[in-house]
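[1] Kindly generate the corresponding structure for this input.
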Amino acid sequence: MSDKAVVKNSGGLGETISVIVQALLLALVIRTLLFQPFNIPSGSMRPTLLEGDYLFVSKFSYGYSKYSIPWSPNLFSGRIWSGEPQRGDIAVFRKPSDTSLDFIKRVIGLPGDRIQMRAGVLYINDVAVPREKVGQISNPDVTASNQPVDVYRETLPNGITYDTLDLSPNGYSDDTREFVVPAGHYFMMGDNRDNSSDSRVDASEGGVGYVPLENFIGRANVIFFSIAGRASPLAIWRWPSEIRFDRLLHSVNAAPNSVENN
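    Below you'll find the model as predicted:
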């Protein structure tokens, strides 16, 4: 009598449910501990980040707080495995006055720093941050303006360099009082200096104010997708004309911004 191979059908509803649950748990672990996707809904970080950019944010860069966990359960206070934000980082955080809102800005002031804007020039501890006009941008997709916009390059004391937009010389936020950053807090600013509600505006006036370390979610690293025209990424019929192919898989500080030299 010949042997017969027996094949067991391992499929079925139970196994399918098990695979789905395992995949969801893995995605939850990755999102909570490693990387979380965010999209840019406003223009406060132009020209570095544009509306329609989709980013991966590293959760482990600054350790973990309750805001690192979905729905922010009040399981513990402060941070565990804490890492300190560095000057020049682009970071996602919860707005102190409304922790249901995620904001993204650049870390400018560290605890104990004195920050002030004077005639559009950033001062840190009474020393002017080097600021050089590098040209203009006339692409409205980058500037959200129908006229050329001046671009200035700043270099922070630790060597981090980035471009800022100057939509309105002598604008409202170009001259400020001196801010002294409290212990355990950070001073955040948008690169689109005349169109950013940030730490230059007190929380009591609808701005960001000083941001506690606990409110940080992570550091923005990579643009993995970018689409213009306020198009949804699900509108695949708009991809050929609206995807910004030159921004895909770029570091947040290396994405092109179309500066035209004068």
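[2] For the rest of this, base every contact and every neighbour count on C-alpha atoms.
    Noted.
[3] Quick check: end-to-end length of stretch 45-60?
    Using CA to CA, to the nearest Å, the span of stretch 45-60 from its first residue to its last is 23 Å.
[4] Quick one: residues contacting the residue nearest to the spatial centre of the chain.
    Nearest to the mean C-alpha position of the chain, by CA atoms, centre = their mean, lies Ile104 at 3.8 Å. The contact partners of Ile104, by CA atoms under 8 Å, 6 or more residues apart in numbering, come to Met45, Ile90, Ala91, Val92, Phe93.
[5] before we move on, what about Asp126?
    The contact partners of Asp126, taken as CA under 8 Å, 6+ apart, are Arg114, Ile115, Gln116.
[6] do that again at 10 Å, thanks
    Asp113, Arg114, Ile115, Gln116, Glu178 (CA atoms under 10 Å, 6 or more residues apart in numbering).
[7] which other helices and strands contact the helix of greatest length in the chain?
    Longest helix in the chain, counting residues (DSSP state H): helix 13-29. On a contact count with 3 or more CA pairs under 10 Å, 6 or more residues apart in numbering; DSSP states H and E, helix 13-29 meets strand 35-39.
[8] this one next, for a side-by-side:
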Amino acid sequence: MNFALILFLLSVATGILWAADKYVFRKRRAPDARDPLWVEYGASFFPIIIAVFLLRSFLVEPYKIPSGSMIPTLLVGDFILVNKYTYGIRLPVINKKVVELNSPRRGDVMVFRWPVDPSLDYIKRVVGVPGDKIAYLNKQLTINGVKVATRKVDDFLDKDRLYYTPRFVEQLDTVEHSVLLADEAPPFISQTTQFPYRDRCNYNSEGVVCEVPPGHYFMMGDNRDNSQDSRYWGFVPDENIVGKAFFVWFNFSDLKRIGSFH
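    Model (predicted):
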């Protein structure tokens, strides 16, 4: 469902009703006459709908985490806020960038429209930027020939399954974050698709090596062995970017999660 398009159409429809009432029909009604139903349930909602539309389109947008691909950074059920202007100001609905600001950086957690089906929003971490050579071999991440620094910390406990997974702290440029690496999961990548620029990736029994094309980004989930990401379906083009995730504002199952990510 394209919620931005729905809000836009509602804004237009209620805006027309609001303008028609303000500049035409209100002048024809008696001063003490009751507003008709189309004003009460149509035009009166215009200020609220347009405010939500503008806030959601240009400032921040809420999302709910539906899967465990970003565990342990983001948990299933986390409600997060996404900054919509960090990576440039885009026109709503068509998502065309009109003002250049910052570019995504390695380590950012980014929401984007899934290249395979742009009607779906995904959230992953930026691992490679345009021009990078990304190697993920035997579960070791290397960027432009330099191994990404990691250190082992306490295992992560999945409270739902009562299952422990080895946890490591990884540093992407200036960003430190945790990743999970399951011992029993194989290092190779299976069930890949024929995505654009697939010829820039080389798959083997140890994993994958990719060169990120111009205007694209290589995304990976922090739950490395339980994440369908750029290793499987390819690069994320700049035009698919939605915004940068920066804050957990609620989780019904665990109130301590509030403010746990920034």
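[9] Please list which of the contacts of Asp126 of structure 1 are preserved in structure 2.
    Checking the contacts of Asp126 of structure 1 against structure 2 (both residues aligned by TM-score structural alignment, their matches' CA atoms under 10 Å), the contacts still present are Asp113, Arg114, Ile115, Gln116.
[10] now these as JSON lines including secondary structure and neighbour count?
    Formatted as JSON lines, the kept ones among the contacts of Asp126 of structure 1 follow (DSSP: H, G, I helix; E, B strand; the rest coil; neighbours: other CA atoms under 10 Å):
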{"residue": "Asp113", "secondary structure": "coil", "neighbour count": "19"}
{"residue": "Arg114", "secondary structure": "strand", "neighbour count": "18"}
{"residue": "Ile115", "secondary structure": "strand", "neighbour count": "23"}
{"residue": "Gln116", "secondary structure": "strand", "neighbour count": "25"}
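[11] mind putting those residues in JSON lines, distance to Asp174 of structure 1 included?
    Converted to JSON lines, those look like this (distance: CA to CA, whole Å):
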{"residue": "Asp113", "distance to Asp174 of structure 1": "19"}
{"residue": "Arg114", "distance to Asp174 of structure 1": "16"}
{"residue": "Ile115", "distance to Asp174 of structure 1": "12"}
{"residue": "Gln116", "distance to Asp174 of structure 1": "9"}
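[12] residue ranges for the helices of structure 2, please.
    3-20, 26-28, 37-40, 46-58, 230-233.
[13] Now tabulate these in a markdown table and tack on mean neighbour count and distance to Lys84 of structure 2.
    Shown next, in a markdown table, are the helices of structure 2 (neighbours: other CA atoms under 10 Å; distance: least, CA to CA, whole Å):
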| stretch | mean neighbour count | distance to Lys84 of structure 2 |
| --- | --- | --- |
| helix 3-20 | 17 | 13 |
| helix 26-28 | 11 | 38 |
| helix 37-40 | 14 | 32 |
| helix 46-58 | 17 | 6 |
| helix 230-233 | 20 | 22 |
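[14] Between these, which one is closest to Val116 of structure 2.
    Closest approach to Val116 of structure 2 among the helices of structure 2 is made by helix 230-233 (7.3 Å; CA to CA).
[15] returning to that earlier point: from the kept ones among the contacts of Asp126 of structure 1, which is closest to His250 of structure 1?
    For these, the nearest to His250 of structure 1 is Ile115 (30.2 Å; CA to CA).
[16] Just give me the match in structure 2 for that closest one.
    Using TM-score structural alignment, the equivalent of Ile115 of structure 1 in structure 2 is Ile134.
[17] before we move on, what about Ser42 of structure 1?
    So, by TM-score structural alignment, Ser42 of structure 1 is matched to Ser67.
[18] Now do the alignment partner in structure 2 of Arg200 of structure 1 against Phe218 of structure 2, distance only.
    Under the alignment (TM-score structural alignment), Arg200 of structure 1 maps onto Arg231 of structure 2. Look at Arg231 of structure 2 and Phe218 of structure 2: by CA to CA, they are 8 Å apart.
[19] what residues are shared contacts of the two?
    Overlap of the contact sets of Arg231 of structure 2 and Phe218 (by CA under 10 Å, 6+ apart) consists of Cys210.
[20] can you tell me which residues contact the match of Ile115 of structure 1?
    127-128, 141-146, 201, 208-212, 218.
[21] next one: Lys139 of structure 2
    Leu181, Ala182, Ala185, Pro186, Pro187, Phe188, Glu206, Gly207, Val208, Arg224, Asp225.
[22] With Phe224 of structure 1 instead?
    Contact analysis of Phe224 of structure 1 by CA under 10 Å, 6+ apart lists Pro37, Asp53, Tyr54, Leu55, Phe56, Arg247, Leu248, Leu249, His250, Ser251, Val252.
[23] Quick one: which of these hold up in structure 2? List them.
    Retained contacts for the contacts of Phe224 of structure 1 in structure 2, judged by both residues aligned by TM-score structural alignment, their matches' CA under 10 Å, are Pro37, Asp53, Tyr54, Leu55, Phe56, Arg247, Leu248, His250, Ser251, Val252.
[24] how about a markdown table for the residues you listed, with distance to Val142 of structure 1 and neighbour count added?
    Output for these, formatted as a markdown table (distance: CA to CA, whole Å; neighbours: other CA atoms under 10 Å):
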| residue | distance to Val142 of structure 1 | neighbour count |
| --- | --- | --- |
| Pro37 | 22 | 14 |
| Asp53 | 11 | 23 |
| Tyr54 | 15 | 22 |
| Leu55 | 17 | 26 |
| Phe56 | 20 | 23 |
| Arg247 | 12 | 22 |
| Leu248 | 15 | 18 |
| His250 | 16 | 16 |
| Ser251 | 17 | 16 |
| Val252 | 14 | 20 |
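[25] Nearest residue to the aligned residue in structure 1 for Asn83 of structure 2 in space, please, no chain neighbours.
    Counting by TM-score structural alignment, Asn83 of structure 2 lines up with Ser58 in structure 1. Closest residue in space to Ser58 of structure 1, ignoring its immediate chain neighbours: Phe35 at 4.7 Å, by CA to CA, 6 or more residues apart in numbering.
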